[in-house]
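Trainee: Any chance you can model this:
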Amino acid sequence: MATDKTDKKKSGAERVAIFMMSLGEECAAELLRHMGPKEVQKIGTAMASLERVTRSDIDAVLKEFSELIQDQTALGIGADDYVRNVLRSALGDEKAAGLIDRILIGRNSRGLEALKWLDPRAIAEMIRHEHPQIVAIVLSHLDPDQSAETLSYLPERMQSDIILRIATLDGVQPAALQELDEILESQLSGKSTAKSSMIGGVQTAANILNFMEGTRESSIMESVRQVDEDLSERIQELMFVFANLVDVDDRGIQTLLREVNTETLVLALKGADEELRDKIFKNMSKRAAEMLREDLETKGPVRVSDVEAAQKEILAVARRLADSGQIVLGGKGGEAML
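Mentor: The predicted structure follows:
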C-alpha cells in the first residue's frame, strides 16, 4: 500500500498494464485472449486508471520483464504427469487432488469455464430451476467470490441447502461432469439440442461463505448448524476471516498492504481489534502508520455493511496473493495455506 503519493509503487496489475500498453493495441489484445476473466478485468481496470506514466515507469517495467525472460528456459513442462507430480510433491495428495482436477480436467470444460465470464446474476438465472445438486456442482466449479455472489441471487430458501450439498460433495464422475458441461455449452451457445473429479467439499463451502455478505453468511451457517452441527463446525474452522490476518507473518502483511488502497484499509480497520491494528501499523513505515492512525481517528461513524465490504475486499486480495504463492494464510483451522 502506498500512503505517501510521492513514493507510490506500482501494483502488479499496473505493471502488467504498462507493459501491455507499451506493446500496442494488437499485441495487447492477443495477450488478453489467453487470459481468464479475472485477469482481463483486473488488467483492464488498471489500464483505465493509469495516470501520469513516466518514461522511468516504462523503463522499469520493461527491465523487469527482460530479467524475468532471461531466467526462463525452453523446457517443455506442460505434461500432465509433470503437473501432477509437482503439485503432489508441493501440496500433498489430498490438497493437490482438487487443484489437479481444476487444471487438467477443467481445461476441457468449455461450458463450465464459460460461466466464469458471465455476470453472477445471469448465472443464477440460468441455474435457479436446476436440481440443487446440479447447482452445487456448478458453484463448486466457479471461483469462490463469483459463487458467493451467484448464491446471493438465488432464493434464500435454497442457499443453506446448496451450501450443505457443496460441503458434502465427495466428487463427480467424469462422465456426469462431461454431460453437464455439454448441456451448459449448448445453452451458452444458443443451441437446443476411474476416479471422481474432486469438486466441492467442506473447504469449497467455506471459501464461498467467506465471500458472502455478513448477515447472509451468518444466516446460512445457522441453517447448516440446525441440520448438521458437526459439519457447520468443520466449515467454520476452515473459514478465513478478517481477524485471522493477525496470524499472517510480517512479510505477508507487507505484501498485502502494497495491494490495498488507504480508504479500504481505513474502513476495514474500523471494525478490527487492537491486536490486528497494531500488526498493520508495525508493518508500515512510521510516517504511513501515523497517517493511518490519523485517518482512523478522524473518520466518522460508518455503516457496518461498509466495514464488512471493505474487509471482504481485503480478504479477496489476501486469497489471490495466497493462491499465487506470495503469502501464506493461517486460518482458524490451522491450515498452512489456502
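
Trainee: For the rest of this, base every contact and every neighbour count on C-alpha atoms.
Mentor: Fine.

Trainee: So which other helices or strands are in contact with whichever strand or helix holds Lys63?
Mentor: Taking DSSP states H and E as the definition, Lys63 sits inside helix 55-70. The helices and strands touching helix 55-70, judged by 3 or more C-alpha pairs under 8 Å, 6 or more residues apart in numbering; DSSP states H and E, are helix 12-23.

Trainee: to compare against the first, here's another:
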Amino acid sequence: MHLTGPQKAAVLLLTLADRHSEKLFARLHEDEIKDVSIAMATLGAVDASVVETICKEFCENLGATGKLIGSYETTERMLLKTLPPDRVAQIMEEIRGPAGRTMWDKLGNVSESVLANYLKNEYPQTVAVVLSKVRPDHAARVLALLPEGFAMEVVMRMLRMETVQKEALEGVERTLKMEFMSNLARSHRQDSHEVMADIFNNLDRAAEGRIMAALEERNRESAERIRALMFTFDDLIRLDGPGVQLLLRSVDKEKLALALKGASDTLKEMFFRNLSERAAKMLKDDIAALGAVRLRDVDEAQAIMVATAKDLAATGQILLDDGQEAMIA
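Mentor: As a prediction, this is how the structure comes out:
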C-alpha cells in the first residue's frame, strides 16, 4: 500500500494519544493542516502492518495491532480539540467540497452544469473573471450551458478584459468561497440512502434484485427508502412527449432497440407514440431483428438510456422533479 507524505502523517496522528496529536496540530502551518486533514478524512481502513511500518519510519514503537479508520467525523473531532469551531467548520467544508489548493483549482473540479447554474445569476463581468481563471476546456463547457444572450455578454467582457485588479479578484474569490463553495460543500453531505440509491442504479438487474431482496429481510424500511430514491428505466414512463422525443434523439439507435427489447409493452408504446409512423415502424423492425439477446446486454443498454436522461436533467434540458414527475424544460 503506497501512501503519500500527508497520508503517513495522518496515520501517525491517528495512532497518537490526543494530547500528543493536539500539540502537533498546533505547530502545523494552515496549509499543512489542510493537507493532513484531507488525507485523514479520505484515508479509509489502514492495515495494521502498514501502521507498524509507518510508526517505525517515525521511530515510534507503538506495536499497533488493529486497524485505523480515517473519516470526516474523526477528523472533525480531532480538529475541534485544537482549533476554534468556526475554523474547523471552514476546514471541513473545504475538505468536503471539490479538491484543489486554490479557489480556481476547486472551481475546475466542479461540474460544469452546477457551476453554470450558479453563474447565470451573477453579473456578466463576474462570470468573465471566473471563466478567465479556470481551465479553457472547463470554461468552454460552462459557457456552452449559459443562456445564449447572457453568454454573449460574458464573451464581450472577456474580450475587453484587461488585467484584473488584485482587490477585485480577491472580492470575487471571497464571494465564491462564502456563497458558492460553502453551499456546495454542505450539499455534498449526502444521506447514506441517497448514496446507496446511486449505487443500486448502477447494478445489473440480477445483482440489484438479489441484494435488494436480502436488504428487505434485514431492514425493510431502508430498502423502501432506497427504492423510492432510485431512478430506473421504468421511471422513464414519467417523461412527457417532448422529453421522450429529446431522449430518443440523444440515444444511439442500436442501444435504443436493445433497451426496448426488454421493456414493458406500456413503455414501448410510449416511445413508439413519440416517433413518426415511419420511424416507429423502423424501430419495431430493429427490435424484432435482434432475436434472442442476453439480459446483461439489455440491462447495459437500459442503463445508458437512464444515464442519458440524468445527463439531460443535469443540464436543464429535461426536469426530473423529485422523482415524482418528469417534463421538458
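
Trainee: TM value for the aligned chains?
Mentor: Here the superposed chains carry a TM-score of 0.46, computed using TM-score structural alignment, normalised by the length of the second structure; 176 aligned residues with a C-alpha RMSD of 3.7 Å.

Trainee: between the helix holding Lys63 of the first structure and helix 12-23, how many degrees?
Mentor: 100 degrees (axes from the mean of the first three to the mean of the last three C-alpha atoms, to 10 degrees).

Trainee: what's next to helix 55-70 of the first structure, contact-wise?
Mentor: Helix 55-70 of the first structure has contacts (C-alpha atoms under 8 Å, 6 or more residues apart in numbering) with 15, 18-19, 22.

Trainee: Now the following helix or strand past it: buried residues?
Mentor: Next along the chain after helix 55-70 of the first structure, taking DSSP H and E as the criterion, comes helix 80-91. For helix 80-91 of the first structure, the neighbour count (16 or more other C-alpha atoms under 10 Å) marks 84, 87-88 as buried.

Trainee: now the contacts of helix 55-70 of the first structure: which count as buried?
Mentor: Neighbour counting by 16+ other C-alpha under 10 Å classes 15, 18-19 among these as buried.

Trainee: Let me know the closest of those to Gly98 of the first structure.
Mentor: Using C-alpha to C-alpha, Arg15 comes nearest to Gly98 of the first structure of those, at 31.1 Å.

Trainee: Compute the distance between that closest one and Val266 of the first structure, please.
Mentor: Distance of Arg15 of the first structure to Val266 of the first structure, computed by C-alpha to C-alpha, to the nearest Å: 25 Å.

Trainee: Which of the contacts of helix 55-70 of the first structure sits closest to Glu39 of the first structure?
Mentor: Arg15 (13.1 Å).

Trainee: how many other residues sit next to the residue nearest to the closest one when sequence neighbours are not counted?
Mentor: Spatial nearest neighbour of Arg15 of the first structure, excluding adjacent residues (C-alpha to C-alpha, 6 or more residues apart in numbering): Val61 at 6.1 Å. Per other C-alpha atoms under 10 Å, the neighbour tally for Val61 of the first structure reads 20.

Trainee: Same check on the one 5 residues further on?
Mentor: Close neighbours of Ser66 of the first structure, defined as other C-alpha under 10 Å, add up to 11.

Trainee: And for the one 3 residues further on?
Mentor: When neighbours are defined as other C-alpha under 10 Å, Ile69 of the first structure has 10 of them.

Trainee: measure it to Leu62 of the first structure for me?
Mentor: The gap separating Ile69 of the first structure from Leu62 of the first structure is 10 Å, by C-alpha to C-alpha.

Trainee: mind listing the helices for the stretch 151-300 of the first structure?
Mentor: 156-168, 174-189, 202-210, 214-227, 229-238, 250-257, 262-269, 274-282, 286-298 (DSSP state H, counting those that start in this stretch).

Trainee: Show me which positions of the lengthiest helix in the first structure end up buried.
Mentor: Ranked by residue count under DSSP state H, the longest helix found in the first structure is helix 304-323. For helix 304-323 of the first structure, a neighbour-count test (16+ other C-alpha under 10 Å) marks 307-319, 321-322 as buried.

Trainee: Quick check: buried residues in the host helix or strand of Ile54 of the second structure?
Mentor: Assessed by DSSP H and E, Ile54 of the second structure sits inside helix 48-57. Residues 50-52, 54-55 are the ones in helix 48-57 of the second structure that count as buried (16+ other C-alpha under 10 Å).

Trainee: and it, what does it pack onto?
Mentor: Judged by 3+ C-alpha pairs under 8 Å, 6+ apart, the packing partners of helix 48-57 of the second structure are helix 5-15.

Trainee: quick one: the helix it packs on to chain centroid distance?
Mentor: In this view, helix 5-15 of the second structure has its centroid 27 Å away from the chain centroid, taken as C-alpha atoms, centre = their mean, to the nearest Å.

Trainee: Now do that helix: which elements does it pack against?
Mentor: Helix 5-15 of the second structure sits against helix 30-41, helix 48-57, strand 68-70, with contacts defined as 3+ C-alpha pairs under 8 Å, 6+ apart.

Trainee: I'd like the next helix or strand past the last one.
Mentor: The C-terminal neighbour of strand 68-70 of the second structure among helices and strands, as given by DSSP H and E, is helix 72-80.

Trainee: Quick one: residues in contact with that next one.
Mentor: 18, 22, 37, 40-42, 88, 92.

Trainee: out of those, which is most surrounded?
Mentor: Highest neighbour count within the contacts of helix 72-80 of the second structure, by other C-alpha under 10 Å: Ser37, with 27 neighbours.

Trainee: quick one: contacts for it?
Mentor: If you count contacts by C-alpha under 8 Å, 6+ apart, Ser37 of the second structure has them with 10, 75, 95.

Trainee: Measure how buried Thr80 of the second structure is and give me the count.
Mentor: In this structure residue 80 of the second structure is Leu, not Thr. A count of neighbours around Leu80 of the second structure, defined by other C-alpha under 10 Å, yields 15.

Trainee: Ok, Thr262 of the first structure next?
Mentor: Neighbour tally, Thr262 of the first structure, other C-alpha under 10 Å: 19.

Trainee: so Pro6 of the second structure sits right up against Val36, yeah?
Mentor: Yes. Counting by C-alpha atoms under 8 Å, Pro6 of the second structure does reach Val36; the two are 5.0 Å apart.

Trainee: Looking at these two, which is more packed in?
Mentor: Comparing Pro6 of the second structure with Val36 by other C-alpha under 10 Å, the one with more neighbours is Val36, at 21 against 18.

Trainee: what's the spacing between that one and Glu76 of the second structure?
Mentor: Using C-alpha to C-alpha, we find Val36 of the second structure at a distance of 12 Å from Glu76 of the second structure.

Trainee: same question, Gly70 of the second structure
Mentor: 11 Å.
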